[in-house]
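In: pasting the sequence and the predicted model now:
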Amino acid sequence: MRHRKATVPAVAGALALALALTGCGGSDDGTARLSVASAYMPQPVSDLAAGFLTITNEGEAADRLTSVSSDVAGQVTVHETVDGSMREVESLDIPAHGSLVLESAGNHLMFEQLKRKPTQGQKVAVELRFAHSDPVTVELPVKPATYRPTTGH
């Protein structure tokens, strides 16, 4: 029986396939995998506005929402609500295989020093920044001031 020597490309390909099949180098590589859904902003009735959304992390590692910016406001801050009391925080945790829900009467974004008041039907772009993941830009549709979602929060 004749034996052929394996070529370097063939060995490298076989090794890559073996690593992929065993889970090494797959999507669960110890990083956060973030997605954003259910985003909206109630139409502002003053010089402040709120923003709500859900950040889902399907990754193996936790992350944190650390800051937010938007061209519609001089400042966007992250707020936590505990026992009905709201306070600004430096960050909010996004657990591995979990979600951070920003909702009315709960944790939320505050748009301060509005440069213009967005109206129903418009969209407001925001950039979400995280402790470990790359920034994500999201468009928040402006809903009626009294809007309350029926799902997603």
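Out: Great, that's in hand.
In: only C-alpha atoms from now on, for both contacts and neighbour counts.
Out: Will do.
In: apart from its chain neighbours, what residue comes closest to the residue nearest to the spatial centre of the chain?
Out: Residue closest to the average C-alpha location in the chain (Cα atoms, centre = their mean): residue 55, at 4.0 Å. Counting by Cα to Cα, 6 or more residues apart in numbering, residue 55 lies nearest to residue 36, which is 4.6 Å off, once chain neighbours are set aside.
In: what's the answer for residue 34, then?
Out: residue 57 (4.6 Å).
In: okay, and the residue nearest to the centre of the chain sits in which element?
Out: Assigned by DSSP states H and E, residue 55 belongs to strand 49-57.
In: so what touches that strand?
Out: 32-44, 94-104, 108-112, 114, 140, 152-153 (Cα atoms under 8 Å, 6 or more residues apart in numbering).
In: after it, heading C-terminal, what element do we hit next?
Out: The helix or strand immediately downstream of strand 49-57 is strand 63-69, counting by DSSP H and E.
In: for that next one, name the packing helices and strands.
Out: Secondary-structure packing of strand 63-69 (3 or more Cα pairs under 8 Å, 6 or more residues apart in numbering; DSSP states H and E): strand 73-82, strand 92-94, strand 123-130.
In: the structure to be compared is supplied as follows:
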Amino acid sequence: MNHRTTTHRRALAGGAIALVAALALAGCGDGSDSKDSADKPELEVSGAFIPEPTMDDMAAGFLRIDNKGAADKLTSATSDIAGDITLHSSKGGVMKEQDSFDVPADGELDFTRGGNHLMLEKLKRKPKQGEKVAVTLHFQKSDPVKIEVPVKEATYNPEQQGESAHGSHKSH
């Protein structure tokens, strides 16, 4: 390798390093631009309900999470009434436990009868129609969201009732 080739390669390497540094600095800002708020999830929970359980130790929970910001992930749920709450998907009549659910940017995550749902397990007491059950939703990025979930009749289905989701909870 001669001196001219070595000098040319060093110049190219130096130029590449300068370009990477410039691009990295271009991504830095003072945090005052509107993109900063778009980098955070903005979650709102609505339409939550638990059908009155037929079993003494297990109940299902349904809700909707709307997100007007960046993507997030529902990682778990907790409640004083349940020893454990697991996340489940249902496809083609097959129920499968999930570790988490994506909450898409500028989108929604629906937990509906026959689809995704929360499974309240090891119930400490069986909730009755008319009560409200405190549930806390835990996310990868957002602060936990505490909701009061009404217990409805066992056959309740808001899609069949023609009801709109009433009552919502926002993340802060």
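Out: Looks like it arrived, so ask away. All values reported here derive from a predicted model rather than from experimental measurement.
In: how alike are these chains, TM-score-wise?
Out: TM-score of the superposed chains, computed with TM-score structural alignment, normalised by the length of structure 1, equals 0.81; 132 aligned residues with a Cα RMSD of 1.9 Å.
In: out of the contacts of strand 49-57 of structure 1, which are buried?
Out: Taking 16 or more other Cα atoms under 10 Å as the criterion, what is buried in these is 32-34, 36, 38-44, 94-96, 98-104, 108-112, 114, 140, 153.
In: number of residues surrounding residue 75 of structure 1?
Out: Using other Cα atoms under 10 Å, the number of residues around residue 75 of structure 1 comes to 15.
In: that one maps to what in structure 2?
Out: In structure 2, the residue matched to residue 75 of structure 1 (TM-score structural alignment) is residue 84.
In: go on, residue 31 of structure 1?
Out: Superposed on structure 2 with TM-score structural alignment, residue 31 of structure 1 falls opposite residue 40.
In: can you get me a residue count around its match?
Out: By the criterion of other Cα under 10 Å, residue 40 of structure 2 has 17 neighbours.
In: that one and residue 109 of structure 2, how far apart?
Out: For residue 40 of structure 2, the distance to residue 109 of structure 2 equals 17 Å [Cα to Cα, to the nearest Å].
In: check residue 86 of structure 2 too.
Out: 16 Å.
In: over to residue 52 of structure 2?
Out: Going from residue 52 of structure 2 to residue 109 of structure 2 by Cα to Cα gives 23 Å.
In: what residues are up against residue 50 of structure 2?
Out: Per Cα under 8 Å, 6+ apart, neighbours of residue 50 of structure 2: 59, 60, 61, 62, 149, 150, 151, 152.
In: now the second one. Nearest residue, chain neighbours left out?
Out: Going back to what we said before, that points to residue 60 of structure 2. Excluding the flanking residues, the one nearest residue 60 of structure 2 by Cα to Cα, 6+ apart is residue 119, at 4.7 Å.
In: ok, back up a step: A strand includes the match of residue 31 of structure 1, no?
Out: No - Residue 40 of structure 2 is assigned coil when assessed by DSSP: H, G, I helix; E, B strand; the rest coil, not a strand.
In: which residues are in contact with the aligned partner of residue 98 of structure 1 in structure 2?
Out: Residue correspondence to structure 2 (TM-score structural alignment): residue 98 of structure 1 is matched to residue 107. Residue 107 of structure 2 sits next to 66, 67, 68 when contact means Cα under 8 Å, 6+ apart.
In: now render those as CSV, adding neighbour count.
Out: Shown next, in CSV, are the contacts of residue 107 of structure 2 (neighbours: other Cα atoms under 10 Å):
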residue, neighbour count
66, 21
67, 23
68, 16
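In: and those residues, which is closest to residue 129 of structure 2?
Out: Minimum separation from residue 129 of structure 2 among these (Cα to Cα) is found for residue 66, which lies at 26.0 Å.
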